[in-house]
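Participant: One predicted model, sequence on top.
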Amino acid sequence: MDEANFTSMLNISLLLRSRDLATSVATLTDTVRNATVARNVASNAYEWRFILPPYFLIFLLSVSGNCMVIATLASNKRMRTVTNVYLLNLAISDFLLGVFCLPFTLVGQIYRRFLFGAALCKLIPFLQAVSVSVDVWTLVAISLERYFAICRPLKSRKWQTQCHAYKMITCVWLMSIALNSPILVASTLQPMRGNE
C-alpha cells in the first residue's frame, strides 16, 4: 500500500468517525433536551398540584381579609382611633402586597420567566418593596405609639391624635417611596439563558 492510498484511507476513516461523533453529539443533545422537557413537565405538574392551591388560598384570604378590615375601619367613624388609623394603613399596604406580589410571583414560579413586559418589570418590584416597607414602618409607628401611651401616658396624650397619626402615615409612605425609588431605575427586563 502506497502512501497516497494510506492517507486517503485514513482521511475516509477520520471522516466516518467524525460523522459518528456528530451523530453521537446530536443523539446526546436530543437525549438531554428530552430529559429537560420531561423534567419541566414533571416540575410543572408538581407546581400546578402543590404550589398553585396554597398561593390561591393565601391570595384569596389576603385580599378578602384586608378588604373587610379596610371597609370596617373606613365606614365606622367610632372606630377611628389613633391605633386603628395605623391598622387601616397596615391593611391597605397588606392588600397592595397581596395584589402586587402573589399573582406575579406565582406566574414567575410556574413559567420560570417574567411575562409582563419591561414597564411592569420596573413597577412590580417597586410596588412590592414599597408595600413591605410601609408594612414595616407602620409596625414601627404602632410600636412607638404604644410605647409612649404606656410609658408616658400624660405627655403622649397631647400629641397622640388622629392628625399626628395621619402625618406619620404620610411620612411612612413618602419615606418608603423615596427609599425604594432606585428599584425603578435599576430594574431591567433581561432574557434568561436558554429563552433568548
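Facilitator: That came in fine, so what should we check first?
Participant: rest of the way, CA atoms for contacts and neighbours
Facilitator: Fine.
Participant: isn't residue 98 right next to residue 59, touching?
Facilitator: Yes - Residue 98 is within contact range of residue 59, at 6.0 Å (criterion: Cα atoms under 8 Å).
Participant: host element of the residue most central in space within the chain?
Facilitator: Geometric centre of the chain, nearest residue: residue 105, 4.4 Å, by Cα atoms, centre = their mean. Using DSSP states H and E, residue 105 falls within helix 82-111.
Participant: Can you give me the buried ones in that helix?
Facilitator: Residues 82-102, 104, 106, 110 are the ones in helix 82-111 that count as buried (16 or more other Cα atoms under 10 Å).
Participant: mind listing the helices for this structure?
Facilitator: 3-46, 52-75, 82-111, 117-151, 153-159, 162-180, 182-186 (DSSP state H).
Participant: From the contact counts, what lies against the fifth one?
Facilitator: The one in question is helix 153-159. Counting contacts by 3 or more Cα pairs under 8 Å, 6 or more residues apart in numbering; DSSP states H and E, helix 153-159 is packed against helix 117-151.
Participant: next one: the second one
Facilitator: Counting contacts by 3+ Cα pairs under 8 Å, 6+ apart, helix 52-75 is packed against helix 82-111.
Participant: tell me the angle the helix it packs on makes with helix 52-75.
Facilitator: Using axes from the mean of the first three to the mean of the last three Cα atoms, to 10 degrees, the inter-axis angle of helix 82-111 relative to helix 52-75 is 160 degrees.
Participant: hold the first one in mind and look at this next one:
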Amino acid sequence: MADNVSSKIDTPTNISLSPSDAVSESLEYKTVSVFLVMLVCSVGIVGNIMVVIVVLTTRHMRTPTNCYLVSLAIADLTVLIAAGLPNVSDSLTGTWIFGHTGCLGITYLQYLGINVSSCSITAFTVERYLAICHPMKAQTVCTVSRAKRIIAVVWIFTCVYCILWFFLVDIQVSQDGHVQCGYKVKRELYLPIYLIDFAIFYVIPLLLAIVLYGLIARILYISPLPNHPDTSTTTLRRSCREASEVGKGIHQGRQKSVLSSRKQVSATSHI
C-alpha cells in the first residue's frame, strides 16, 4: 500500500494549457475563435493597406519617416496574412491543410514579418533621434533615398536570415491522422536559435530605443520653447532695444526655429 502511494506521488502529472479535444471541436469554440481572428486580421490588413496607399499616392507624404512606416505596414501585413489564415483553417478543420510547402512558406513569412517589423522600428527610432537632436545634420542624412536604401538592406538581411526556418520545420502526422506543422528536430536544438533571435530582434532594438528616446527627452526638457510675453505691453520695449540687439535677435530667432522644429518632429513621431 505504501509503495502504491509513493509511486503515485513520484509520478509527474502532465498539465496542458491548450483546450481539450471536446472544447476545440465544439461549435462555440470554433465560432468565437474564427470571429476574433478574422476581426483582428481584417482591421489590421485594412489599416496597413491604407497606410501604404496614402503614402505612395500622396507626394508630400513621401518623407523618410513615412518610408519606414510603409516598411512596417508591409511587415505587419505579412504577419497578419501568414498567421491569420492558418489559425482560421485550423479552427475550422482541426488539421493542417496547406501541406509541406505551405508549412515552410508560412513559417518563413511569419518570422520574416516579425523581424522586419523590429528592424523597421529601430531604423525609425534612429531617424527620429537625428531629426530632433541633430536637425542640421538630419537635413543631409535623413533623406528619402537613404531611407529607401536602409529599408532595402533590412529586408534583404532579414530574408536571408530567415531562410534557416526552411530547414527547421516540417509537417507531422499523428497516429490518428492529425496533421500539424511543427518542429522538425528536438526542441532543445532550437534554444540557441531563439536566443539569437531574442537578442538581435528584441534586446538590442529595445536597449537602443531606450537610450535614443532618453536622449530625445533630455533635449526637449533642457531646451523648452521660450514663453512669448503679451505683445501689447512689450511693444515699446522691443522697439527701444531693436536697434542695439539686431544680432542677438537673429540668433534667438534661429534658436526658436530649431526648437520649434524639434517640437514638431517630436509630435509627428507620436502620431
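Facilitator: It's in. Bear in mind the structure is a predicted one, so any value in this text is a computation, not a measurement.
Participant: I'd like the TM-score for the two structures, please.
Facilitator: The TM-score (TM-score structural alignment, normalised by the length of the first structure) is 0.74; 159 aligned residues with a Cα RMSD of 1.9 Å.
Participant: Can you find the partner of the residue nearest to the centre of the first structure in the second structure?
Facilitator: Mapped onto the second structure by TM-score structural alignment, residue 105 of the first structure lines up with residue 87.
Participant: That match: what's it in contact with?
Facilitator: For residue 87 of the second structure, the contacting residues are 34, 37, by Cα atoms under 8 Å, 6 or more residues apart in numbering.
Participant: can you check residue 91 of the first structure too?
Facilitator: Per Cα under 8 Å, 6+ apart, neighbours of residue 91 of the first structure: 66, 67, 69, 70.
Participant: can you pull the contacts of residue 40 of the second structure?
Facilitator: Going by Cα under 8 Å, 6+ apart, residue 40 of the second structure touches no other residue.
Participant: Quick check: the gap between it and residue 94 of the second structure.
Facilitator: 20 Å (Cα to Cα, to the nearest Å).
Participant: Stretch 62-71 of the first structure vs the second structure, average offset?
Facilitator: Compared with the second structure after the fit, stretch 62-71 of the first structure shows a mean deviation of 1.3 Å (mean Cα distance after the TM-score superposition for the first structure).
Participant: Which positions in that stretch come out as buried?
Facilitator: Using 16+ other Cα under 10 Å as the test for burial, stretch 62-71 of the first structure gives 62, 63, 66, 67, 69, 70.
Participant: Need the residues that contact that stretch.
Facilitator: Contacts for stretch 62-71 of the first structure (Cα under 8 Å, 6+ apart): 88, 91, 92, 94, 95, 98, 99.
Participant: Would you agree residue 79 of the first structure is in contact with residue 88?
Facilitator: No - Residue 79 of the first structure lies out of contact with residue 88 (Cα under 8 Å); the separation is 10.4 Å.
Participant: intersection of neighbour lists for those two?
Facilitator: residue 73.
Participant: I'd like the contacts of residue 91 of the first structure laid out as CSV, including distance to residue 12 of the first structure.
Facilitator: As requested, the contacts of residue 91 of the first structure are arranged in CSV below (distance: Cα to Cα, whole Å):
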residue, distance to residue 12 of the first structure
66, 76
67, 77
69, 81
70, 81
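Participant: what's the spacing between residue 169 of the second structure and residue 54 of the second structure?
Facilitator: With Cα to Cα as the criterion, residue 169 of the second structure and residue 54 of the second structure are 37 Å apart.
Participant: Have a look at the two and say which one is more surrounded.
Facilitator: residue 169 (18 against 14; other Cα atoms under 10 Å).
Participant: counterpart of that one in the first structure?
Facilitator: So residue 169 of the second structure corresponds to residue 187, using TM-score structural alignment.
Participant: what sits against the residue nearest to its match when sequence neighbours are not counted?
Facilitator: In this structure, residue 187 of the first structure finds its nearest non-sequential neighbour in residue 122, 5.1 Å apart by Cα to Cα, 6 or more residues apart in numbering. Applying Cα under 8 Å, 6+ apart, we find residue 122 of the first structure in contact with 183, 184, 185, 186, 187, 188.
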